[in-house]
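Participant: I would like the atomic coordinates for the input below:
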Amino acid sequence: MAQDTSGNSVYQTEALIAEDIDSYLETHQHKTMLRFITCGSVDDGKSTLIGRLLYDSKMIFEDQLDALSADSKKVGTQGQEIDFALLVDGLAAEREQGITIDVAYRFFNTEKRKFIVADCPGHEQYTRNMVTGASTADLAVILIDARKGVLVQTRRHSYLCHLIGIKNIVLAVNKMDLVDYDQARFDAIVADYAKFASEIGIESFTALPISGFKGDNITAAPSEKTPWYVGPSLVEHLEGVAVLSEVASQKPFRMPVQWVNRPNLDFRGFSGLIATGSVKPGDAVRALPSGKTSTVKSIVTYDGDLEEAIAGQAVTITLDDEIDCSRGDVLCVADNPPETADQFEATLVWLNDEDLHVGRGYWLKLGTQTVSATVQQPKHRVDVNTMDELAAKTLSLNDIGVAEVYADKALVFESYADNRTLGGFILVDKITNATVAAGMLNFSLRRSQNVHWQASDITREHHASMKNQTPRVLWFTGLSGSGKSTIANEVEKKLALMNRHTFLLDGDNVRHGLNKDLGFTEADRIENIRRIGEVAKLMTDAGLIVLTAFISPFRAERQMVREMLEGHEFVEIFVDTPLEVAEERDVKGLYKKARAGNLKNFTGIDSPYEAPEAPEITVNTVEMSPEEAANYIIDKILPLK
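Facilitator: Take a look at the predicted model:
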């Protein structure tokens, strides 16, 4: 039988190789994973550092090396064979401009740990990309060019990292080779950064002198160029830092329910990713917001039942009792539950090109919970360059501000400082489905705990049956002068002849009382419609048929009112009149004033009107008289019981 040079048979050699592979895979599988980001100002060397980490950890294939060598010759690398930044800057625009635009994620590993690193852009205009990369990070490596020191973007990114809750900060003073590895320069930069860090609440950080270009103090071997530095290399430090999942396991048990697993009548489990803490069979748990309690029966996974599950594991939990629990609820330890509330103070990072619309309804997604929520006028926005708190009426792209957020129902939450999963949320535009903001809950407002809904023995169904009708909100929308009020008045008269109980809310009339404090800015218009929607809802609770005649120019606000009501109670009636026809009528002379510049924010002139996309009823006042339009609407809404 053939033998290798060690005297083993070929079969023995193959067995040893297979054993080594199995051992390696077993070890690799149980390594912890550290997620970290690199950030800082433009051209501080973030991409080069990551490229160096990938290169030194042997994570680059030969064909990649050949391609990168060719690309490096095109851009010039000061005599170096490889421009390490090109390993990360994958977009053509990034290579052309020599900057990072998008967040680039890269994977590498060492003998002790696996890593996912996000290379975040340094330009201020890409701050939202940086926030995205930082949202899941355990650690942040903030780079500083040793020649330039602490810059504006260094401060901005440090503030954002602290805001997002990253506790482990590494201050990597890069390009030390360009200052001749001067210790005095390094010490001065560290002292300058320490002063700023203490001002924004960063309690501690680890400072390292490095050169991503030359590789000094990057890997395990200490650099001979910095004999005055006796701390760990960057990789050694990364290998020893505690990851979020390890810290989260020490906290109370929390698991947002993602879905109810019911494959058959004999099995009912609650599936989700454990956010914090640990759980075992026999543990007493509570389901929120219902507050019902039970005991864990089993912890089910694809690979079999577990004796214990910890933070970061995806499991299905079965309970001894059939309690009410569904997607969006939270399973938690019974004797130490999180809070529930519907009003909060929150810090927002605005991510959208379109400004915050104060009072407009957005989808708020927190863990597996989704609710409708509105944002009030910001208390202030933060100038991250000076840390000053500035007055603000709204938030624009990349702004960071503090505001009150009102949800339409109670959320299970914890402050973001204590729990990222139950404290961090996003806001989504209801019309475009674009993510417009990332938010961090600070605390619930006291009034949300003190104000409770008072149940009434006489239900809304009883009110409606007494009037022998089905409540409706007939929402007339259209341009000024389209004929909304005239047609609504005709409809109400016809309903009165049918012995229907109605009430007409007219835009002008409401502004004489309930909404007399509101102007005609976009924010005021949103609040105007919100208040009308709340009044209309109360009237439908009383069993009335409510007619409203408002321009209500924005689809989002009309949708907000629709969502306030039950079932099919909201009937959107589009009074479709061309602008030129409405302007010809101009009974109140409003268009004339707007054209002359004496009436600002007038719909159709200098403020947009968003026509309904799928109204229940459309009437064209060019083709119909008010009476014909009213008859058409009555025919469409019957029967009313």
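Participant: use CA for all of it now, contacts and neighbours both
Facilitator: Will do.
Participant: List the contacts of Asp22.
Facilitator: Residues near Asp22 by C-alpha atoms under 8 Å, 6 or more residues apart in numbering: none.
Participant: The strand or helix carrying it: what's the following helix or strand?
Facilitator: Element membership for Asp22, per DSSP states H and E: helix 10-29. Per DSSP H and E, the first helix or strand lying C-terminal to helix 10-29 is strand 32-40.
Participant: Can you mark which positions in that next one are buried?
Facilitator: Met33, Leu34, Arg35, Phe36, Ile37, Thr38, Cys39, Gly40 (16 or more other C-alpha atoms under 10 Å).
Participant: how close does the last one sit to Gln125?
Facilitator: By that I understand Gly40. Applying C-alpha to C-alpha, to the nearest Å, the value for Gly40 to Gln125 is 13 Å.
Participant: got it, and the fourth one?
Facilitator: Using C-alpha to C-alpha, Phe36 is found at 22 Å from Gln125.
Participant: Let me see the ranges of the helices in the stretch 301-450 of the chain.
Facilitator: Taking DSSP state H, counting those that start in this stretch as the criterion, the stretch 301-450 of the chain carries its helices at 420-423, 446-450.
Participant: Before we compare anything, build this one as well:
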Amino acid sequence: MSHQSELIATDIDAYLKQHENKEMLRFLTCGSVDDGKSTLIGRLLYDSKMIYEDQLAAIEKDSATVGTTGGGFDPALLTDGLKAEREQGITIDVAYRYFSTAKRKFIIADTPGHEQYTRNMATGASTCDLAIILIDARHGVMTQTRRHSFIVSLLGIKHVIIAVNKMDLVDYAEEAYDQIKKDYTEFSSSLDGMGDLHFIPISALDGDNVVDKSEKMSWYDGSTMMHMLENVHIASDRNLIDFRFPVQYVNRPHLDFRGFCGTIASGRIHKGDEVMVLPSRKTSRVKEIVTYDGNIEEAFTPQSITLTLQDEIDCSRGDMLVRPNNVPNSTDSFDATIVWMSENALTPGKQFLFKQTTRQATGSISKLRYRIDVNTLHRNDADKLDLNEIGRCEVRLNQAIALDGYKRNKGTGAFIVIDRVTNVTVGAGMILDRSSSDKTDHWDEEADSHLTGTVSEVTPTERAGRYGQQPATVLFTGLAGSGKTTLVQALERKLFDQGRAVCALDGQNMRRGISRDLGFTANDRSENLRRSAEVAKVVNDAGLICLGAFIAPSEDVRQKAADVVGRDKFLVVHCDAPIEVCRQRDTEGHYKAADEGDIANMPGVTSKYEAPTAPDLVLKTAEQDVEACVVAVLELLEKRSVVG
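Facilitator: The predicted model follows:
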């Protein structure tokens, strides 16, 4: 498994060339305190023979005095280099280690587990392609596990390995591993962007399933940690579409050469391509692509290059070269998710420096929209952010900058916040893209301040007296084919025959009118439910009962719908049917089309469906007939005093 090669002895130049061309994988280890992050890295290095003999001898000596293994070899000492770390047996700062195998080169970031060092973890994760989240098999999913998982999701790390560590301390029990896998899967279903998720049971201290397959866990038939690290596909993670070249330095060694130096943030460029300079919007063509090894015809992210242009146009540090037909947004105001890293709390209005790519601008965080509870993922009102807290903020700068949404382009979608007095980095931000991928922003947008609401002269009490009922919205949620629409139609008929004032909303009917502009991405589904919730609120304000049939696959979005309607009026009924039954009921061929790739983002097939965490009623629609389900809902409405 080591990087050793016969070429070292026979042809050192060929070996160095082979080593130079290996793909690089950056990954981090994170998780709760004492889950074994440093031990895992030490074991990876030890078993792959990446430790020098004198270093190994020093660690074996230190293991007897400051190790945590009772005098035995302690792999954690390879990364826990600070005196305070060795004394306490914890990781305090990010430690980077480098190694290679026959297939890849690796850079590892060993990040701290303590809550007070969350900012260190976020720093270490910011450049990584993959995250290894460790979970102690004895303790399961902890608060800090959730915190780090949320940050991994927030930073857009697409590949995640959940290493269930210390399996030796639970007698290698498959049941303990399965329970943790179940708990984490339920939690992570609410996180955005964790599609490539893998679970591995390991013992980092003894090396089980780290580099070599464990004989003690024969029930596990998956890959080892090292095999997964060597083979995970990361080439497609890079954005090679949007060319963004922030200018870092203008190189003018003599009168005949003027080059613009920097690192390609995204995309690719060819000699002769037309480029535009932002913010001036002057255009020219690439004359040369210069590198240390000579001129090249094509360059791509993340190469560091120097570009020369055919025309003498003004371009300096902080400017950005892009393609004229693919230009980023240029604005002085945007929304962002910010991780606060200072002991002094973030309060809106204070002036800071904001550094994005090579450009620096003054400005302020004008509004704190909400703080995110990383344990529940709920959004809470807040007037400040304390150390390590995360919130959604509105940023206003004193000049426009060229930017993209972070999900689309990390290079131009990230920034840091700098204290103007101390020059210390106090926050890290990810820009949200309102125009495309973040249509859920409409949930938080406030109405125009010039608009004023009107109050009906008919009071809610008068309406309740007239109709003999209390207004409510009942959301029927479940997979396609689970029976939502059938039940809503039957219940509407029953309530109407009883003399109730009732109306029904159906997701597909909404899409034929108010939401005809929406597709079926997660964000479009969210926006469809938002619009429907606003309609339901108007219906409730008129004193009617509203019945809604929507797949509504996201728990977070359902919670936001409840806030719009009013939680005292909002009921959730989960139509729970096995997907096999839903497929049998599918007369329109949606599931088949999803299986064949013709329909994307189909909940239960190509995207997740999150079952409600605390529904007001669960209907087993594969076992109960329509009449029994209607009776159960009527009993719920009577119990909640919606109808008498």
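Participant: Of the buried residues of strand 32-40 of structure 1, just say which sits nearest to Ser69 of structure 1.
Facilitator: Using C-alpha to C-alpha, Thr38 comes nearest to Ser69 of structure 1 of the buried residues of strand 32-40 of structure 1, at 23.9 Å.
Participant: what do we get in structure 2 for the closest one?
Facilitator: Under the alignment (TM-score structural alignment), Thr38 of structure 1 maps onto Thr29 of structure 2.
Participant: ok, that match - contacts?
Facilitator: Neighbouring residues of Thr29 of structure 2 by C-alpha under 8 Å, 6+ apart: Lys37, Ser38, Ile108, Ala109, Asp110, Thr111, Ala131, Ile132, Ile133, Leu134.
Participant: and if you look at Ser366 of structure 2?
Facilitator: Each residue near Ser366 of structure 2 by C-alpha under 8 Å, 6+ apart is listed here: Pro348, Gly349, Cys393, Glu394, Val395, Arg396.
Participant: rerun at 10 Å
Facilitator: Taking C-alpha atoms under 10 Å, 6 or more residues apart in numbering, we find Ser366 of structure 2 in contact with Ser333, Asp335, Thr347, Pro348, Gly349, Lys350, Gln351, Cys393, Glu394, Val395, Arg396, Leu397.
Participant: same check, this time on Arg420 of structure 2
Facilitator: Arg420 of structure 2 makes contact with Gln351, Phe352, Leu353, Phe354, Thr362, according to C-alpha under 10 Å, 6+ apart.
Participant: on that earlier part again, right, and the pair among the contacts of Ser366 of structure 2 with maximum separation?
Facilitator: Across these, no pair lies farther apart than Ser333 and Thr347, at 17.5 Å, counting by C-alpha to C-alpha.
Participant: picking up where we left off before, buried residues, the helix holding Asp22 of structure 1. List them.
Facilitator: Residues of helix 10-29 of structure 1 classed as buried: His28 (neighbour count, 16+ other C-alpha under 10 Å).
Participant: picking up where we left off before, any idea which element the residue nearest to the match of Thr38 of structure 1 when sequence neighbours are not counted lies in?
Facilitator: Among residues not flanking Thr29 of structure 2 along the chain, Ile132 sits closest, at 4.7 Å (C-alpha to C-alpha, 6 or more residues apart in numbering). Per DSSP H and E, Ile132 of structure 2 falls inside strand 130-136.
Participant: Mean distance of that strand to its aligned residues in structure 1, please.
Facilitator: Superposed on structure 1, strand 130-136 of structure 2 shows a mean distance to its aligned partners of 0.4 Å (mean C-alpha distance after the TM-score superposition for structure 1).
Participant: After that strand, which helix or strand is next? Please name it.
Facilitator: Next along from strand 130-136 of structure 2, by DSSP H and E: helix 143-154.
Participant: so that next one matches what in structure 1?
Facilitator: Mapping helix 143-154 of structure 2 onto structure 1 (TM-score structural alignment) gives residues 152-163.
Participant: chain center to the matching stretch, what's the gap?
Facilitator: Its chain's C-alpha centre and that of stretch 152-163 of structure 1 lie 19 Å apart, by C-alpha atoms, centre = their mean, to the nearest Å.
Participant: once aligned to structure 2, how far is it on average?
Facilitator: Once fitted to structure 2, stretch 152-163 of structure 1 is off its aligned match by 0.5 Å on average (mean C-alpha distance after the TM-score superposition for structure 1).
Participant: Trace the residue nearest to Thr29 of structure 2 over to structure 1, please.
Facilitator: With TM-score structural alignment as the criterion, Ile132 of structure 2 pairs with Val141.
Participant: Lys287 of structure 2 too?
Facilitator: Checking TM-score structural alignment: Lys287 of structure 2 goes with Lys297.
Participant: Setting aside sequence neighbours, what's the nearest residue to its match?
Facilitator: Closest residue in space to Lys297 of structure 1, ignoring its immediate chain neighbours: Leu319 at 4.7 Å, by C-alpha to C-alpha, 6+ apart.
Participant: What's the separation between that neighbour and Lys251 of structure 1?
Facilitator: 22 Å.
Participant: How much space separates the equivalent of Ile426 of structure 1 over in structure 2 from Thr425 of structure 2?
Facilitator: Aligned by TM-score structural alignment, Ile426 of structure 1 pairs with Ile416 of structure 2. Ile416 of structure 2 is 7 Å from Thr425 of structure 2, where distance means C-alpha to C-alpha.
Participant: Many thanks, have a good one.
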